[in-house]
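> Below are the sequence and a predicted model; questions follow.
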Amino acid sequence: AAVEALVAATVDAYGGVDIVVNNAATNPHFGPVLTAEESHWDKTFDVNVKGYLRLIKACVPSMQARGGGKIINMASIAGKTPQPGMGVYCVTKAGVIMLTEVLAAELAPLNVQVNAIAPGFVKTKFSAAIWADEQLNTATLAAIPQQRMAEPEEIAGIALYLASPASSFTTGATILVDGGQAIGSPLYNLK
């Protein structure tokens, strides 16, 4: 009911919905997947996948009435590459990537583009457990060819592109913003 009320208030205030950015996430369990309680799975899926779907379902009728729209889902490198201790989160972010692709195909005839952004490590409160711990931070940065975490503004730039008319022929894409983490760090430097 809260999502429907939010969308109704948005339509009343602005005349409709043109862009949806799904950015909510949670990760209540850190550790091996088999040690996660069922409640951890339920909470993580409810926020990270079902929450996205609820908002999209509520917004698509307005987008359809307005002749199209943009949906941007925040995925993660964790949805493409397993991250130690974050298995439950990884599974949900893989779900976000597939949800993005399925909806891109289903909503394309309505002129609604659906894309995902898959950040690597971004220096936010959400990743503080990593960057605030010297040992974890050093190990993390060693896995990123650019040797640093992203700043939130670097993710925002991709979102601006996906929300703009410049991306009108881009749908079903997952854009990695990870400093090269997915390709891996070189074994040695040729300097």
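Now that the structure is in, tell me what you want to look at. These numbers were taken from a predicted model, which means no experiment stands behind them.
> okay, CA-based contacts and neighbour counts for the rest of this
Fine.
> longest strand anywhere in the chain?
When every strand of the chain is counted residue by residue (DSSP state E), the longest turns out to be strand 112-119.
> For this protein, just list every one of the helices.
Using DSSP state H, the helices found in the chain span residues 2-14, 38-45, 51-65, 87-107, 128-131, 134-142, 152-163.
> I'd like to know which elements the shortest one is packed against.
The one in question is helix 128-131. helix 134-142 (3 or more C-alpha pairs under 8 Å, 6 or more residues apart in numbering; DSSP states H and E).
> Not counting its own residues, what contacts the helix it packs on?
The list of residues contacting helix 134-142 from outside it, by C-alpha atoms under 8 Å, 6 or more residues apart in numbering, reads I130, W131, Q147, R148, M149, S185.
> May I see the buried residues of that helix?
When neighbours are counted by 16 or more other C-alpha atoms under 10 Å, the buried residues of helix 134-142 are found to be N137, T140, L141, A142.
> got the contact list for the spatially most central residue of the chain?
Central residue of the chain (C-alpha atoms, centre = their mean): M74, 1.6 Å from the mean position. Residues in contact with M74 (C-alpha under 8 Å, 6+ apart) are V21, N22, N23, A24, V96, A116, I117, A118, P119.
> List the contacts of the fifth one.
Going by C-alpha under 8 Å, 6+ apart, V96 touches N48, V49, N73, M74, A75, G79, A116.
> let's go with 6 Å and repeat that
When the contact criterion is C-alpha atoms under 6 Å, 6 or more residues apart in numbering, the partners of V96 are V49, A75.
> any idea how far it lies from G87?
Here the criterion is C-alpha to C-alpha, to the nearest Å. By it, V96 lies 14 Å from G87.
> just the last one next, same as before
Applying C-alpha to C-alpha, one obtains 16 Å for the distance of P119 from G87.
> So for the two, which sits in the more crowded spot?
Each of P119 and G87 had its neighbours counted (other C-alpha atoms under 10 Å), and the higher figure belongs to P119 (24 against 21).
> Might you report the residue contacts of that one?
Counted by C-alpha under 6 Å, 6+ apart, P119 has contacts S76, I77, L176, V177, D178.
> do that again at 10 Å, thanks
Going by C-alpha atoms under 10 Å, 6 or more residues apart in numbering, P119 touches 74-79, 149-150, 152, 154-155, 174-179, 181.
> Please pick the buried ones from those.
Buried positions within these, assessed by neighbour count (16+ other C-alpha under 10 Å), are 74-79, 149-150, 155, 174-179, 181.
> hmm, back to that, which of the helices of the chain is buried the deepest?
For these, the stretch with the most neighbours on average is helix 87-107, a mean of 21; neighbours defined as mean count of other C-alpha atoms under 10 Å.
> second one coming, line it up with the first:
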Amino acid sequence: MASNPFDISGRLALVTGSSRGLGNALARGLAEQGAKVIIHGRSRDTVDAAARDIANATGAEVSGVTFDVTDAEEVRSQLTALIEQHGVPDILVNNAGLQRRAPFTEFDPEDWDAVLATNLSSAFYVSRAITPAMAERGSGKVVNIGSVQSKLARQTIAPYGASKGGVVMLTQGMAADLARYNIQVNCISPGYFRTDMNTALWQDDDFNAWIEKRTPAARWGEVEELVGTLLYLCSNASSFVSGQNILVDGGMTSVV
């Protein structure tokens, strides 16, 4: 009987920004499929609580790590310690993200810096700290979390769109450099999902109506609907797939 190409049981996965929200759902999805998961966040209490919750719900081996993804030196030191303690991750999911909203003419430069640092620079810092060890081993999976906003602009979030567009190009650049080491690097770009970051939007009746009209699926996505794509990109089923941006958006980017 042929082995299951989607099997990730026993693989070690680090998911940044996974103590809550979309990242938490992704980490839980990997744990449900038998991966050993490392939860990440900035608050030790929140990370520990999330790790316990996922471990109790799935029976998986779950641990936690805390560091500021925007601090390159802290990322380096903490991930060096993580590798010494747990080994080299088989799977890295760069999910940590931040949203700030304001009209472009009023957007604060400090908010621009915060959005770019959290959404784009962090993916570079964390990947730069992990992928050399993956390359030395000769295998690895990196999944960056982009956004439908990497392809479609919307008012008040120009910096967010710029950061996610950068994530897509970073993905392609990483794939070009790392494929020779049997490291596949891909991007998942969600459409509109019911997450903590989007609370103000899905609680707005007018915006809900726009989403239902604009999206062929006529609804918001549920975070669990991202897990299947993640599993594919983290498994041997995608062994010759690299540098791709998969939009999980209910068809939004396919229509005008």
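Arrived safely. It should be emphasised that the depicted structure is a prediction, and the values quoted were computed from it without experimental measurement.
> TM-score, when you put one on top of the other?
Overall, the chain-to-chain superposition scores 0.92 on the TM-score scale (TM-score structural alignment, normalised by the length of structure 1); 184 aligned residues with a C-alpha RMSD of 1.2 Å.
> Pick the one among the contacts of helix 134-142 of structure 1 closest to G69 of structure 1.
When the contacts of helix 134-142 of structure 1 are compared for distance to G69 of structure 1, the smallest value, 31.0 Å, is given by M149; criterion: C-alpha to C-alpha.
> gap between Q149 of structure 2 and G191 of structure 2?
For Q149 of structure 2, the distance to G191 of structure 2 equals 8 Å [C-alpha to C-alpha].
> shared neighbours of those two, anything?
Listed contacts common to Q149 of structure 2 and G191 are T253; contacts here mean C-alpha under 10 Å, 6+ apart.
> my guess is S167 of structure 1 contacts V112, does it?
No: at 11.0 Å, S167 of structure 1 does not count as touching V112 under the criterion of C-alpha atoms under 10 Å.
> Who has more neighbours out of these two?
Just comparing S167 of structure 1 and V112: by other C-alpha under 10 Å the higher neighbour count belongs to V112, 24 against 14.
> sorry, back to before: now check structure 2 for the residue matching the residue nearest to the centre of structure 1.
With TM-score structural alignment defining the correspondence, M74 of structure 1 maps onto I145 in structure 2.
> In space, what's closest to the aligned partner of G250 of structure 2 in structure 1 - neighbours in sequence excluded?
Aligned counterpart of G250 of structure 2 in structure 1: G179 (TM-score structural alignment). Leaving out its chain neighbours, the residue that sits closest to G179 of structure 1 by C-alpha to C-alpha, 6 or more residues apart in numbering is Q146, at 5.2 Å.
> nearest residue to T10 of structure 1 other than its sequence neighbours?
G16 (6.6 Å).
> Now for the one you found, how many residues are close by?
A total of 19 residues lie near G16 of structure 1 under the criterion other C-alpha under 10 Å.
> same check, this time on I71 of structure 1
By other C-alpha under 10 Å, neighbour count at I71 of structure 1 equals 27.
> still on that earlier bit, any shared contact partners between S167 and V112 of structure 1?
The contact sets of S167 of structure 1 and V112 overlap at K70 (C-alpha under 10 Å, 6+ apart).
> now the match of G250 of structure 2: how far from I77 of structure 1?
The spacing between G179 of structure 1 and I77 of structure 1, counted by C-alpha to C-alpha, is 11 Å.
> shared neighbours, those two?
Overlap between the neighbourhoods of G179 of structure 1 and I77 consists of P119, G120, F121, taking contacts as C-alpha under 10 Å, 6+ apart.
> so I54 of structure 2 touches G64, yeah?
No: because the distance of 11.1 Å does not satisfy C-alpha under 10 Å, I54 of structure 2 is recorded as not touching G64.
> between these two, what contacts are shared?
Counting by C-alpha under 10 Å, 6+ apart, the residues touching both I54 of structure 2 and G64 are V37, I39.
> quick revisit: gap between the match of M74 of structure 1 and W210 of structure 2?
Here the criterion is C-alpha to C-alpha. By it, I145 of structure 2 lies 24 Å from W210 of structure 2.
> again with K164 of structure 2
Taking C-alpha to C-alpha as the measure, K164 of structure 2 falls 22 Å from W210 of structure 2.
> so what's the counterpart of M134 of structure 2 in structure 1 closest to, chain neighbours aside?
M134 of structure 2 maps onto M63 of structure 1 when the alignment is built from TM-score structural alignment. Nearest residue to M63 of structure 1, sequence neighbours excluded (C-alpha to C-alpha, 6+ apart): G69, at 5.3 Å.
> A31 of structure 2 contacts V15, doesn't it?
No: with contacts counted by C-alpha under 10 Å, A31 of structure 2 stays clear of V15, the gap being 11.1 Å.
> which neighbours do these two share?
A shared contact of A31 of structure 2 and V15, defined by C-alpha under 10 Å, 6+ apart, is any residue touching both; here these are V37, I38.
> re the thing from before, what does the residue nearest to T10 of structure 1 correspond to in structure 2?
That one, G16 of structure 1, aligns with V88 by TM-score structural alignment.
> so that match sits right up against L12, yeah?
Yes: with contact taken as C-alpha under 10 Å, V88 of structure 2 and L12 are classed as touching, separated by 7.7 Å.
> any idea how far D133 of structure 1 is from the match of G250 of structure 2?
Where D133 of structure 1 is concerned, G179 of structure 1 sits at a distance of 20 Å (C-alpha to C-alpha).
> what's near enough to touch K141 of structure 2?
With C-alpha under 10 Å, 6+ apart as the criterion, the residues that contact K141 of structure 2 are 13, 89-93, 131, 134, 182-186, 233-236, 238-239, 242.
> one step back: for the residue nearest to M63 of structure 1, grab the count of nearby residues.
26.
> separation between it and V21 of structure 1?
Per C-alpha to C-alpha, G69 of structure 1 is found 11 Å from V21 of structure 1.
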